[in-house]
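> Mind folding the following:
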Amino acid sequence: MYKSLIRPVLFKFDPEAVHHFTFSMLKNFGFLTRIFFPEPIADKRLEREVFGLKFKNPVGLAAGFDKNAVLFNELADLGFGFVEIGTVTPKAQAGNPRKRLFRLIEDGGIINRMGFNNDGLEAAIGKLKGNKGKIIIGGNIGKNTDTAPENYTRDYLECFEGLHPYVDYFVLNVSCPNVGSHAKLEDVEYLRELITEVKKINQSKAVQKPVLLKIAPDLNDHQLDEIIGLIAETKIDGVIVSNTSVNKEGLKTPPEVLAEIGNGGLSGKPIRERSTRMIRYLSEKSNRAFPIIGVGGIHSAKDAIEKLDAGASLVQLYTGFIYEGPELINDINREVLKRASRLPR
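This is a model prediction of the structure:
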């Protein structure tokens, strides 16, 4: 129903306007999802225990959709196994000027240059206090755009301290191409410093929360080897592969349209193979030494299984959720169950 009736209407309007409209509908009329969408699949065989947390199924929603922790209870009702809020920064910020979100329909992709627009740490905490305990929540944290380089770590630590009582795991977002000083955030020396400081705070808590690193899909093998070494050294709990890409080669969308759109991170089908290849490389080269959450170009159950087979423990949707709708969650979980039934007992 979503692809045949709802999406054609939504795609006639500006993507960011549709995003806000969808939020409003889910928040105020979420009970109607039972009319338009099938009941989420619930089955013990879908449960996954990863970095000490029990997920009711392996399909999550990536950061960037519920930036301000407004909709996680309603998203749980759609069938997600976990929802990642954010990216949250210490202070509220408007992000980059509009227009900043673009559909590449021919490619099944999206380009965004949102720029960490969010209502800030205190607003997120206020919303998280309304958590009904339906779902595992991840906290994706970052720095404010106007923060000086010497204070980047301070921003991450402030968000970590503030969100610690309210989220189940953390993601250090160091790979978004739409923020300033992107290069420093991906420098291994800086990452070592950042992870070390976050871990100090985490270890001071009565209950420690898993901490993950989110990386870009544009890293080469040498850089991936450095990430493997960094994880082994710092004992960080896992990695999310991957964020959006700055590489826009080989797209069906005409070059003049891409030039008109301008800068931004590419997500969706065009990065599927790159993301999966990175998952496989990290998993095999590290001998599956750490959990991986696979994200990037999942538009079908087959795409999700491909990432799980490559070495991911869990998967996340974003662009595929927008293009394919909530039915995709059940499609993936149904395929996971089919495969489980074929395994020797």
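> hey, let's count contacts and neighbours off CA atoms from now on
Will do.
> which residues sit in contact with the residue nearest to residue 289 when sequence neighbours are not counted?
With C-alpha to C-alpha, 6 or more residues apart in numbering as the criterion, residue 289 has its nearest non-adjacent residue at 7.3 Å, and that residue is residue 283. If a contact means C-alpha atoms under 8 Å, 6 or more residues apart in numbering, then residue 283 has 289, 290, 292, 310, 311, 312 as its contacts.
> which ones are touching the fourth one?
Right, the one you point to is residue 310. Going by C-alpha under 8 Å, 6+ apart, residue 310 touches 276, 277, 279, 280, 283.
> hang on, the earlier thing: flag every buried residue along the helix or strand hosting the residue nearest to residue 289.
Following DSSP states H and E, one finds residue 283 within helix 272-285. Neighbour counts over helix 272-285 (16 or more other C-alpha atoms under 10 Å) mark 272, 273, 274, 275, 276, 277, 278, 279, 280, 281, 282, 283 as buried.
> and the gap between the fifth one and residue 304?
It stands for residue 276. Distance of residue 276 to residue 304, computed by C-alpha to C-alpha, to the nearest Å: 10 Å.
> Would you do the same for the sequence below? I want to compare the two.
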Amino acid sequence: MSMLDRIGQKLLFSFDPETAHGLSIAALRCGLPVASRAPHDARLEVRLCGLDFPNPLGMAAGYDKNAEVPDALLGLGFGFAEVGTITPLPQPGNPKPRIFRLTADEAVINRLGFNNEGHEAAERRLAARKGRGGIVGVNIGANKDSADRIGDYERGVARFAPYASYLTVNISSPNTPGLRNMQAREQLGELLSRVTAARAASSVQPPVFLKIAPDLVDAELEDVAAEVIEKKIEGVIVSNTTLARTGLRRTTAASESGGLSGRPLFERSTAVLARMRKLLGPEIAIIGVGGVDSAETALEKIRAGADLVQLYTGMIYAGPALPGRIVAGMVRVVEKERLKSIAALRDTRCQHWAAKSLS
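Prediction:
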């Protein structure tokens, strides 16, 4: 980290995590912080699901919940940004405090619960940026008290298909009771059938990705893969936060309930990613998420089977210059290894990661 980044982190860490998050969104709205422009290199370009990504690094959902600053995020060097999770109706989420820094582990536990301003507010912002360049995905979810959660996803598809570069169906947050049950095969099959039907009814039909949990066991991963293939979903995002607490240092925050993200998630999420690549085959897209905080970790996700990678928690600890540093690091690797495309790295360590235990 630069001295400026360290000063900025110290300032933000003097606030509680949720206040600090709000301040960072406000800064991006105002055109701050100013980060060095990430290098553009044709060897980092990825064509996937009909979309042309300038580089494979994206901002994960959860940061820009209300589609307030996607263009500012792209300006930090990300090749794409994903906004949301967005639910049909506004909801406040779970009681505060609900975000906890585990600084020694470079991790975060959150139990936010899909707090967001709802479809109408997000649609207004996304409609205002329509026609601008840049790949912006929209992550859709269900309201906590919805009587028809699958219907909420259908409404999300109908509402945001005209504005989204791609749509992400998020059924893997641990902070909405019962939501992860939708990953079970019967419910998942119905969900994906109705989501694809809703997309087919739209005048614009963006790719659909399914975001899964890292806590699934092998049999559950097999069921997910089978439904994704059968329902012709374009891709899978691996993964959301974990309920596991393996390897954390003993701190008060480590015992908080919620989903864990950051560095401790890297191993398991990457092993699950590799397993999904083997189950899905070479054609279906995979975005790797979990513990990405450097060019090395981002590239290892690609070697394990990812086409693209995303981060969020890593930027909390490394600052807004992180995307540019990662992209620059990727350029150095493709140069050193004399690669024509970064895609040449995909799957080169898939077998290694797929063989790792999930226990």
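> what do we get in structure 2 for the residue nearest to residue 289 of structure 1?
Residue 283 of structure 1 maps onto residue 277 in structure 2, with residues paired by TM-score structural alignment.
> mean distance, the helix holding residue 283 of structure 1 to its aligned residues in structure 2?
Taking mean C-alpha distance after the TM-score superposition for structure 1, the mean distance separating helix 272-285 of structure 1 from the aligned residues in structure 2 is 1.2 Å.
> residue ranges for the strands of structure 2, please.
46-48, 51-53, 57-59, 80-86, 99-102, 107-110, 135-140, 166-170, 208-212, 235-238, 259-262, 285-289, 308-311 (DSSP state E).
> Which residue range of structure 1 does the first one align onto?
Strand 46-48 of structure 2 falls opposite residues 48-50 of structure 1 when the two are matched by TM-score structural alignment.
> check the fit of that stretch onto structure 2 and give the mean distance.
Following the fit onto structure 2, the mean deviation recorded for stretch 48-50 of structure 1 is 0.8 Å by mean C-alpha distance after the TM-score superposition for structure 1.
> who touches that stretch?
In contact with stretch 48-50 of structure 1 (C-alpha under 8 Å, 6+ apart) are residues 54, 55, 56, 57, 58, 291, 313.
> can you rerun that using 6 Å?
With contacts defined as C-alpha atoms under 6 Å, 6 or more residues apart in numbering, stretch 48-50 of structure 1 is touched by 54, 55.
> burial of whatever residue of structure 1 lines up with residue 136 of structure 2, as a residue count?
With TM-score structural alignment as the criterion, residue 136 of structure 2 lines up with residue 137 in structure 1. By the criterion of other C-alpha atoms under 10 Å, residue 137 of structure 1 has 25 neighbours.
> returning to that earlier point: tabulate the buried residues of helix 272-285 of structure 1 (CSV), appending distance to residue 317 of structure 1.
Below are the buried residues of helix 272-285 of structure 1 laid out as CSV (distance: C-alpha to C-alpha, whole Å):
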residue, distance to residue 317 of structure 1
272, 12
273, 15
274, 16
275, 13
276, 14
277, 17
278, 17
279, 15
280, 18
281, 21
282, 20
283, 20
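> Out of these, flag the one nearest to residue 191 of structure 1.
residue 282 (17.5 Å; C-alpha to C-alpha).
> Check the gap between residue 340 of structure 1 and residue 45 of structure 1 for me.
From residue 340 of structure 1 to residue 45 of structure 1 the distance is 7 Å (C-alpha to C-alpha).
> repeat for residue 32 of structure 1
Going from residue 32 of structure 1 to residue 45 of structure 1 by C-alpha to C-alpha gives 28 Å.
> so who does the most centrally placed residue in structure 1 touch?
With distances taken as C-alpha atoms, centre = their mean, residue 62 lies nearest the centre of structure 1, 2.5 Å away. Shown in contact with residue 62 of structure 1 (C-alpha under 6 Å, 6+ apart): 84, 316, 317, 318.
> Among these, name the buried ones.
By neighbour count, with 16+ other C-alpha under 10 Å, these hold 84, 316, 317, 318 as buried.
> can you give me the helices in structure 1?
7-10, 15-29, 33-36, 72-78, 121-128, 152-163, 182-185, 188-203, 221-234, 255-261, 272-285, 301-310, 319-324, 327-342 (DSSP state H).
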